[in-house]
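Asks: any chance you can model this:
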Amino acid sequence: MTAPGLHPAQSNDGSARMLLALKRVSDLVLVALALPIVAPAFLVIALLVRLSGPGPVLLRLSCVGQNGRVFGKYRFRIVYMDAERRLRAAERDPQGDSGRDPRVTPIGAWLARNGLNRLPQLLNVLRGDMSVVGPRPITLACQRDSYPFQEHLLQVRPGIFTPESLVDEQFARSETDRRALDLAYAANPALSTDTRILVTAFARMIGLRSV
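Replies: I've put the predicted structure just below:
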């Protein structure tokens, strides 16, 4: 068993190290199965993002991954390139649509709502930057703030799908709540937990919100 307070990667237990190896293998298998299915959708989404306005199709956000390695997390662009100007204009116009973020393109709002803006992160999984399931990636800005317990989160690869998937999406969670879920996952990773997160996240993506 894993020693109390330690991540499995820090334990001398060979079965714990085997678990992490199996997780990497399962990541590669899942991506290999998913890529032929999502490739057509990837191309269609890329075209829609290009048509939504000037700017790159993909954005890279600098994050800190396992063992402190910095990588660029890919995602489809969901905002206008002049997002801040649009936000300031909306703030000056109280009659505008307050229920919609003026920085986000219509296609971007749909992509974010369904989690499809994260599809390019399958490439991060192939590269070994991320896992299919894991804690939320830590941005460089957050690392510079020396967020408490960050060292524990950096023992595992960050994930596309996160432990938040297991919590009712209508429940208002603070940043502290979300990070607590990440820490709990990092302390006790398990393939059974990964399976629950994947099933729940997929159910929500296809509209089965109550699952």
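
Asks: okay, CA-based contacts and neighbour counts for the rest of this
Replies: Noted.

Asks: excluding its backbone neighbours, what's nearest the spatially most central residue of the chain?
Replies: The residue lying closest to the centre of the chain (CA atoms, centre = their mean) is residue 160, at 3.6 Å. In space, and not counting its chain neighbours, residue 160 is closest to residue 132: 5.2 Å by CA to CA, 6 or more residues apart in numbering.

Asks: my guess is that neighbour contacts residue 159. True?
Replies: Yes: with contact defined as CA atoms under 8 Å, residue 132 and residue 159 form a contacting pair (5.2 Å).

Asks: settle it for me: which of these two has more neighbours?
Replies: Between residue 132 and residue 159, counted using other CA atoms under 10 Å, the more crowded position is residue 132 (25 against 20).

Asks: what about whichever strand or helix holds the more buried one, distance to the chain center?
Replies: Taking DSSP states H and E as the criterion, residue 132 maps to strand 131-133. Strand 131-133 has its C-alpha centroid displaced from the chain centroid by 9 Å (CA atoms, centre = their mean, to the nearest Å).

Asks: mind listing what the residue nearest to residue 160 touches?
Replies: Listed by CA atoms under 8 Å, 6 or more residues apart in numbering, the contact set of residue 132 reads 27, 122, 125, 159-161.

Asks: and if you look at residue 81?
Replies: By CA under 8 Å, 6+ apart, the residues touching residue 81 are 53-55.

Asks: separation between it and residue 209?
Replies: Distance, residue 81 to residue 209, by CA to CA, to the nearest Å: 32 Å.

Asks: on that earlier part again, out of the contacts of residue 132, which sit inside helices?
Replies: 27, 122, 125 (DSSP state H).

Asks: what sits against the first one?
Replies: To tie it back to what came earlier, the one meant is residue 27. For residue 27, the contact set (CA under 8 Å, 6+ apart) comprises 125, 131-132.

Asks: I have a second one here; can you model it like the first so I can compare?
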Amino acid sequence: MQNRLLLKHNIMIKNSVDYILLCSVLPVFFAIHIIIAFAIKLDDGGTVFFRQKRLGKDNKTFQVYKYRTMLLSSEKVLEKYLKSHPEEVRYFEKYHKYMNDPRITRIGKFLRIFSLDELPQILNILKGEMSWVGPRPYMLNEAEKLGNKKEFILRVRPGITGLWQVSGRNNLSFAQRNELEVWYIKNWSLWADFVILIKTVKVVLGKIGAK
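Replies: Model (predicted):
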């Protein structure tokens, strides 16, 4: 076993493939973006993009892009909901997701089911902040929960998809995701990335583990 994704020549190969794939999908992305942006505006008239600071390579923070899937007054709605649903608090502590998130808009539910809300992260790849396949781009408040795996996981670029997304997705606990991401970095190969991308399409179309 080697830390394959930490080797310089493997990093160069992976980055090159990322940009080749990026160039081939950009025209399709912009066409889909026009449709999704119109649908979001039609739904509640709010902003199209959602930006959030995440942990990136070498522990540097960056702004991750997503399509907005939540109500503009999302925090107030969630606060009221959690007061009457304490089981959701316990679920979030384990999975870092809610079973039934009251903040999600109508178009947001559709985007999340098919993971279309993640598409704007293509712009993060264009900026050199993310990869097609890699560890999850962790939120800042999750840094301590990564424990002794934090330094290792944050030595590579996070990905739009990854091993944990095709190995159970939201059905995995936070700790299980971490284990899979360490395994991915240690055992990386170009073929593995290809398989993960193909399986991602299957998982998304099958709505496996979607929330």
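
Asks: tell me how far the residue nearest to residue 160 of structure 1 lies from residue 156 of structure 1.
Replies: Computed with CA to CA, the distance linking residue 132 of structure 1 and residue 156 of structure 1 is 12 Å.

Asks: same deal with residue 191 of structure 1?
Replies: Distance from residue 191 of structure 1 to residue 156 of structure 1, counting by CA to CA: 14 Å.

Asks: give me the distance between the two termini of stretch 108-122 of structure 2.
Replies: End-to-end distance for stretch 108-122 of structure 2: 19 Å, by CA to CA.

Asks: what's next to it, contact-wise?
Replies: 22, 29, 64-70, 130, 160, 204-205, 207, 210-211.

Asks: just the buried members of the residues you listed?
Replies: The neighbour count (16 or more other CA atoms under 10 Å) marks 22, 64-70, 130, 160, 204, 210-211 as buried among the contacts of stretch 108-122 of structure 2.

Asks: in a markdown table, list the residues you listed along with secondary structure and distance to residue 101 of structure 2.
Replies: Output for these, formatted as a markdown table (DSSP: H, G, I helix; E, B strand; the rest coil; distance: CA to CA, whole Å):
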| residue | secondary structure | distance to residue 101 of structure 2 |
| --- | --- | --- |
| 22 | helix | 32 |
| 64 | strand | 21 |
| 65 | strand | 20 |
| 66 | strand | 17 |
| 67 | strand | 16 |
| 68 | coil | 14 |
| 69 | coil | 11 |
| 70 | strand | 9 |
| 130 | coil | 27 |
| 160 | strand | 22 |
| 204 | helix | 19 |
| 210 | coil | 12 |
| 211 | coil | 9 |
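
Asks: just the strands in structure 2 please.
Replies: 49-55, 61-67, 131-133, 159-161 (DSSP state E).

Asks: which residue numbers in structure 1 go with the second one?
Replies: Put plainly, it is strand 61-67 of structure 2. Here strand 61-67 of structure 2 aligns to structure 1 at residues 70-76, judged by TM-score structural alignment.

Asks: identify the residues contacting that stretch?
Replies: Residues outside stretch 70-76 of structure 1 that contact it (CA under 8 Å, 6+ apart): 46, 49, 57-65, 117-121, 123-124, 129.

Asks: which PyMOL command selects the buried ones in the residues you listed?
Replies: Here is the PyMOL command that selects the buried residues among the contacts of stretch 70-76 of structure 1 (16+ other CA under 10 Å):
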select buried, resi 46+49+57+58+62+63+64+65+117+118+119+120+121+123+124+129
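
Asks: where do the helices of structure 2 begin and end?
Replies: For structure 2, applying DSSP H gives helices covering 8-44, 74-84, 86-95, 106-113, 121-126, 150-153, 174-186, 190-205.

Asks: how about those in JSON lines, adding distance to residue 141 of structure 2?
Replies: Below are these laid out as JSON lines (distance: least, CA to CA, whole Å):
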{"stretch": "helix 8-44", "distance to residue 141 of structure 2": "28"}
{"stretch": "helix 74-84", "distance to residue 141 of structure 2": "17"}
{"stretch": "helix 86-95", "distance to residue 141 of structure 2": "12"}
{"stretch": "helix 106-113", "distance to residue 141 of structure 2": "22"}
{"stretch": "helix 121-126", "distance to residue 141 of structure 2": "20"}
{"stretch": "helix 150-153", "distance to residue 141 of structure 2": "12"}
{"stretch": "helix 174-186", "distance to residue 141 of structure 2": "13"}
{"stretch": "helix 190-205", "distance to residue 141 of structure 2": "27"}
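
Asks: and the residue nearest to residue 160 of structure 1? What does it align with in structure 2?
Replies: Using TM-score structural alignment, residue 132 of structure 1 pairs with residue 132 in structure 2.

Asks: for that match, give its distance to residue 56 of structure 2.
Replies: Using CA to CA, we find residue 132 of structure 2 at a distance of 14 Å from residue 56 of structure 2.

Asks: re earlier: next, the mean deviation of the match of strand 61-67 of structure 2 compared to structure 2.
Replies: Compared with structure 2 after fitting, stretch 70-76 of structure 1 deviates on average by 0.5 Å (mean CA distance after the TM-score superposition for structure 1).

Asks: same check, this time on stretch 198-205 of structure 1
Replies: Overlaying structure 2 shows stretch 198-205 of structure 1 at a mean distance of 1.2 Å from the equivalent residues (mean CA distance after the TM-score superposition for structure 1).

Asks: what comes up buried for that stretch?
Replies: Neighbour counts over stretch 198-205 of structure 1 (16+ other CA under 10 Å) mark 198, 200-202, 204 as buried.
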